[in-house]
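1. Sequence first, predicted model second:
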Amino acid sequence: MERTPDGFVVRGDLTDEHVFRPRRDRAVRTTVQHRVELDERLRVMQITDDQVDVVGRAGAVPGTEMPVLGAAVRAERRTGRVREVSFRRTWDPSKPKGERVVEEARFDSHEVVRQIRDVAVALGWDERDGAAQRSGRIFGLAGGAIALLTLVVLGVALLVR
């Protein structure tokens, strides 16, 4: 956790091999952070999720006729309400049937948000949606209204015909 001037940030680095299995041909780095902005006067908080995936690849380019040595980096960022779920299990086939799972790791970014909310509610704080969530809801409702209006117009056009 890191304090900021208007609240705090909770970061989770999912690069750990217990969460994502490493691949030989590419390097993956995923970071999920939850930015919490606090308005102490109104006792209102706003949680915005931020996920950054950076994928690096080096070596021969697959699917080409002639091998070409190259490297590439791709970065992707998602903001708003992001949920990242991953899990890993390790089995030992030499153990008895009910005891074969040796190690189990699970990550769910929603659990972090739930813990932040639970503590905030216990302290008497309310939650307000962030700008990304509000704009997404507005665009979703506008798209639904346009689709409904289109269906009504098409239905009227077919009945008038």
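-> Sure, I can see it. Numbering: from 1, shown residues only.
2. Could you use CA atoms for every contact and neighbour count after this?
-> Fine.
3. Would you indicate which residues of stretch 50-64 are buried?
-> Judged by neighbour count (16 or more other Cα atoms under 10 Å), stretch 50-64 contains these buried residues: Asp50, Gln51, Val52, Asp53, Arg57.
4. What sits closest to the fourth one if chain neighbours are left out?
-> Think Asp53. Distances taken as Cα to Cα, 6 or more residues apart in numbering place Thr30 nearest to Asp53, at 4.5 Å, with adjacent residues excluded.
5. Which neighbouring elements make contact with the helix or strand that contains the one you found?
-> Using DSSP states H and E, Thr30 maps to strand 26-39. When contacts are defined as 3 or more Cα pairs under 8 Å, 6 or more residues apart in numbering; DSSP states H and E, strand 26-39 packs onto strand 7-13, strand 44-60.
6. Which strands and helices lie in contact with the longest one?
-> Counting contacts by 3+ Cα pairs under 8 Å, 6+ apart, the secondary-structure elements packed against strand 44-60 are strand 26-39, strand 69-80, strand 126-127.
7. Leu159: which of those is closest?
-> strand 69-80 (42.7 Å; Cα to Cα).
8. dropping in the other structure now:
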Amino acid sequence: MLPEALDIAEVKSEMTEHPAEAPFVIESAKNSDGMLSLHSLPDELYAKRENFTISPEALESAIQASAFFVSGETFPELIGMGAADVYQPLAQNFYVYTQKENRQNSRDVTCHMTFTDGNGSILAECRDVRFRYGHEKDTVQTDDELIRLLRQLETNDIDQKAVLKQLMGEE
């Protein structure tokens, strides 16, 4: 179980700066075990988040930054997410602390993403986020599909695992 807050300065002190190729990332640092990235949503996107606790743009930014970290330079395919817990809505500026968990096989990498505010208060977690190298096809979902699925997830209208499978294009 994670503490209620993450000491951002301490985590950052054990890392070196490393630019992450992802939208809305304004700084990032990493070491061999983890990456800390600071994300900032533009005013117009933050204002249009439509009561989402995590907007689609914020989640996409976090996933892309995490994919870049776990893969090095090549973007792997997101193939699944074990669980997502949202404790508080994300702020306009937020940190994502990505930790590699293990390599399940030569093509899969698993990580844990922790979302915090500027003070390190933990706002959300995504566990068992799985990426795969060497994917053969891209999963394409429209923004409307993503928004519908995120709304169902937030309102607990359907099973979280079913929504996450749909978000990952597995159903």
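-> Nice, I can see it. Owing to the predicted nature of the structure, the values given are computational and were not obtained by experimental measurement.
9. How alike are these chains, TM-score-wise?
-> Once superposed, the chains reach a TM-score of 0.26 (TM-score structural alignment, normalised by the length of the first structure), with 74 aligned residues with a Cα RMSD of 5.3 Å.
10. quick revisit: in the strand holding Thr30 of the first structure, which residues are buried?
-> Val28, Arg29, Thr30, Thr31, Val32, Gln33, His34, Arg35, Val36, Glu37, Leu38.
11. And the strands in the second structure?
-> With DSSP state E, the ranges of strands along the second structure come out as 16-17, 25-30, 34-40, 77-86, 93-102, 108-116, 122-132.
12. Hey, what's the angle from the third one to strand 108-116? Just curious.
-> When axes from the mean of the first three to the mean of the last three Cα atoms, to 10 degrees is applied, the directions of strand 34-40 of the second structure and strand 108-116 differ by 50 degrees.
13. could you check the angle strand 25-30 makes with strand 34-40 of the second structure?
-> 170 degrees.
14. Can you spell out which helices and strands pack onto the longest helix seen in the second structure?
-> Longest among the helix segments of the second structure by residue count, using DSSP state H, is helix 56-71. On a contact count with 3+ Cα pairs under 8 Å, 6+ apart, helix 56-71 of the second structure meets strand 34-40, strand 93-102, strand 108-116, helix 143-154.
15. Can you tell me what sits against the second one?
-> For strand 93-102 of the second structure, the external contacting residues (Cα atoms under 8 Å, 6 or more residues apart in numbering) are 33-41, 62, 66, 69-70, 109-118, 120, 128.
16. relative to strand 25-30, how tilted is that strand?
-> For strand 93-102 of the second structure against strand 25-30, the angle by the same axes, to 10 degrees is 30 degrees.
17. likewise the third one?
-> Strand 108-116 of the second structure and strand 25-30 are oriented at 120 degrees to each other (the same axes, to 10 degrees).
18. Now do the contacts for the residue lying closest to Met81 of the second structure once chain neighbours are set aside.
-> The shortest distance from Met81 of the second structure to any non-neighbouring residue, by Cα to Cα, 6+ apart, is to Val129 (4.3 Å). Neighbour list for Val129 of the second structure: Leu78, Ile79, Gly80, Met81, Gly82, Thr110, Cys111, His112, Met113 [criterion: Cα under 8 Å, 6+ apart].
19. Enumerate every residue touching the fifth one.
-> Contacts for Gly82 of the second structure (Cα under 8 Å, 6+ apart) come out as Cys126, Arg127, Asp128, Val129, Lys161.
20. ok, and the most crowded of the residues you listed?
-> Val129 (23 neighbours; other Cα atoms under 10 Å).
21. Please report how far that one lies from Glu10 of the second structure.
-> Plainly put, Val129 of the second structure is 24 Å away from Glu10 of the second structure if you go by Cα to Cα, to the nearest Å.
22. longest single helix anywhere in the first structure?
-> If you go by DSSP H, the first structure has its longest helix at helix 131-160.
23. how many degrees apart are that helix and strand 44-60 in direction?
-> 90 degrees.
24. What is helix 131-160 of the first structure packed up against?
-> On a contact count with 3+ Cα pairs under 8 Å, 6+ apart, helix 131-160 of the first structure meets strand 69-80.
25. Which strands and helices lie in contact with whichever helix or strand comes after the strand it packs on?
-> Downstream of strand 69-80 of the first structure, the first helix or strand assigned by DSSP H and E is strand 85-91. With contacts taken as 3+ Cα pairs under 8 Å, 6+ apart, strand 85-91 of the first structure sits against strand 101-108.
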